[in-house]
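**Student:** Here is a sequence together with a model predicted from it:
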Amino acid sequence: MTGLVACVGGIVFDRRGRLLVVRRANDPDAGAWSVPGGRVEAGEDLAAAVVREVAEETGLTVVAGPEAGRVLVPAHAPVYEVVDLVCTPTDPDAHPVAGDDATDAAFVDRATLGSLRCTPGLVATLDGWGLLPRC
């Protein structure tokens, strides 16, 4: 498929098993909650991109881990190909602060995640990958 834009997402859990999410400031899906992420810049590998994106959107430092899966996000044109990586925070007790491209950031438990207006397919995708919050 041509016209794909390479993107990453960071799946990050705190010490309590809560999932890191951000409220998107920009389209697609401005105002919806999702995992932090964004476009891969020229010359970046996926690990570097996700570390940068998580830091920019939440102020947290993470270590990139294995690929959880891939999703295609249609936004009319272009289509975003998002590779989600499971990441480990360097300080599992740190608190996120919304930054670039996010209006809010938080660690949420399973019940809270279910009550948020999330990006289309986020909860079902994480559930299918076995990566919903543990609590």
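**Tutor:** Arrived safely, thanks for sending.

**Student:** When you work out contacts or count neighbours from here on, use the C-alpha atoms and nothing else.
**Tutor:** Fine.

**Student:** which one's the longest helix in the chain?
**Tutor:** helix 46-58 (DSSP state H).

**Student:** Summarise which helices and strands it is packed against.
**Tutor:** Under the contact criterion of 3 or more Cα pairs under 8 Å, 6 or more residues apart in numbering; DSSP states H and E, helix 46-58 touches strand 4-12, strand 37-39, strand 62-74, strand 79-89, strand 102-108.

**Student:** Give me the buried positions along that helix.
**Tutor:** 46-47, 49-58 (16 or more other Cα atoms under 10 Å).

**Student:** Can you add distance to Ser34 and give those residues back as CSV?
**Tutor:** Compiled in CSV, the buried residues of helix 46-58 are given as follows (distance: Cα to Cα, whole Å):
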residue, distance to Ser34
Leu46, 18
Ala47, 19
Ala49, 17
Val50, 14
Val51, 16
Arg52, 16
Glu53, 13
Val54, 12
Ala55, 15
Glu56, 15
Glu57, 11
Thr58, 12
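
**Student:** can I get the helices and strands packed on helix 46-58 in CSV with distance to Ala30 and mean neighbour count?
**Tutor:** Listed next are the helices and strands packed on helix 46-58 as CSV, based on distance: least, Cα to Cα, whole Å; neighbours: other Cα atoms under 10 Å:
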stretch, distance to Ala30, mean neighbour count
strand 4-12, 16, 23
strand 37-39, 13, 23
strand 62-74, 14, 16
strand 79-89, 15, 20
strand 102-108, 9, 20
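
**Student:** also this one, for the comparison:
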Amino acid sequence: MSHAAEPGTPELPVISCVGAVVLDDRGRLLLVRRGHEPGRGLWSVPGGRVEPGESAAAAVEREVREETGLAVRAGAEVGRVHIPGPGVVYDVADLACTLLDPAATPVAGDDADAVTFADAADLERLTCTPRLLETLRGWGVLPS
């Protein structure tokens, strides 16, 4: 699979990725602060690359567990974005996920250096990855 960024430019390899849209029982969105590039220090939904032979559902469940310590069940895709990277394009499928233990406390791990559940007011204060809030708002999945 490949993606041409602009007419006349070479096609770039596409890397399949996932993002988790997880709301707790209070309607707050699960966010991680990225500990590595791209986006180091910015808040985003948990996620990452789909490993070879792995389904999007398995990948998003693994990524949430690695980055937050929380167990989730993957649901339907809520949207998809293409994010340009250095010499690649990330094809990110964002899936709605359900917490398996709503009482569990998230703990930052793997690529995350912090984790939180954010309500609408928190989202206005946090510095998020480019276009995250606009995209999630457009998909109708942001806390109100």
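**Tutor:** Cool, got the structure. Just so it is clear, the model here is predicted, and its values are computed rather than measured.

**Student:** Overlay them and tell me the TM-score.
**Tutor:** TM-score of the superposed chains, computed with TM-score structural alignment, normalised by the length of the first structure, equals 0.96; 134 aligned residues with a Cα RMSD of 0.8 Å.

**Student:** before we move on, the earlier item: can you tell me what part of the second structure the longest helix of the first structure aligns to?
**Tutor:** The aligned range for helix 46-58 of the first structure in the second structure is 56-68, by TM-score structural alignment.

**Student:** Tell me the mean distance between that stretch and the first structure once they are aligned.
**Tutor:** Here stretch 56-68 of the second structure, set against the first structure after superposition, deviates by a mean of 0.2 Å using mean Cα distance after the TM-score superposition for the first structure.

**Student:** what sits up against that stretch?
**Tutor:** By Cα atoms under 8 Å, 6 or more residues apart in numbering, the residues outside stretch 56-68 of the second structure that reach it are 17-20, 32, 46-51, 70-75, 93, 95, 106-112, 115.

**Student:** Then stretch 93-102 of the second structure?
**Tutor:** 16-25, 56-57, 60, 70-81.

**Student:** again, only this time at 10 Å
**Tutor:** For stretch 93-102 of the second structure, contacts defined as Cα atoms under 10 Å, 6 or more residues apart in numbering pick out 16-26, 45-48, 50, 56-57, 60-61, 64, 70-82, 136, 141.

**Student:** what range in the first structure matches it?
**Tutor:** So stretch 93-102 of the second structure sits over residues 83-92 in the first structure, by TM-score structural alignment.

**Student:** How about stretch 19-32 of the second structure?
**Tutor:** Under TM-score structural alignment, the match for stretch 19-32 of the second structure in the first structure covers residues 9-22.

**Student:** next one: stretch 126-138 of the second structure
**Tutor:** Against the first structure, stretch 126-138 of the second structure falls on residues 116-128 (TM-score structural alignment).

**Student:** Need the contact partners of the matching stretch.
**Tutor:** Stretch 116-128 of the first structure has contacts (Cα under 10 Å, 6+ apart) with 11, 21-24, 28-35, 68-71, 73, 84, 108, 110, 113-114, 129-133.

**Student:** Give the PyMOL command for selecting the buried subset of these.
**Tutor:** Per 16+ other Cα under 10 Å, the buried members of the contacts of stretch 116-128 of the first structure correspond to this PyMOL selection:
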select buried, resi 11+21+22+23+24+29+31+32+33+34+35+68+71+73+84+108+113+131+132+133
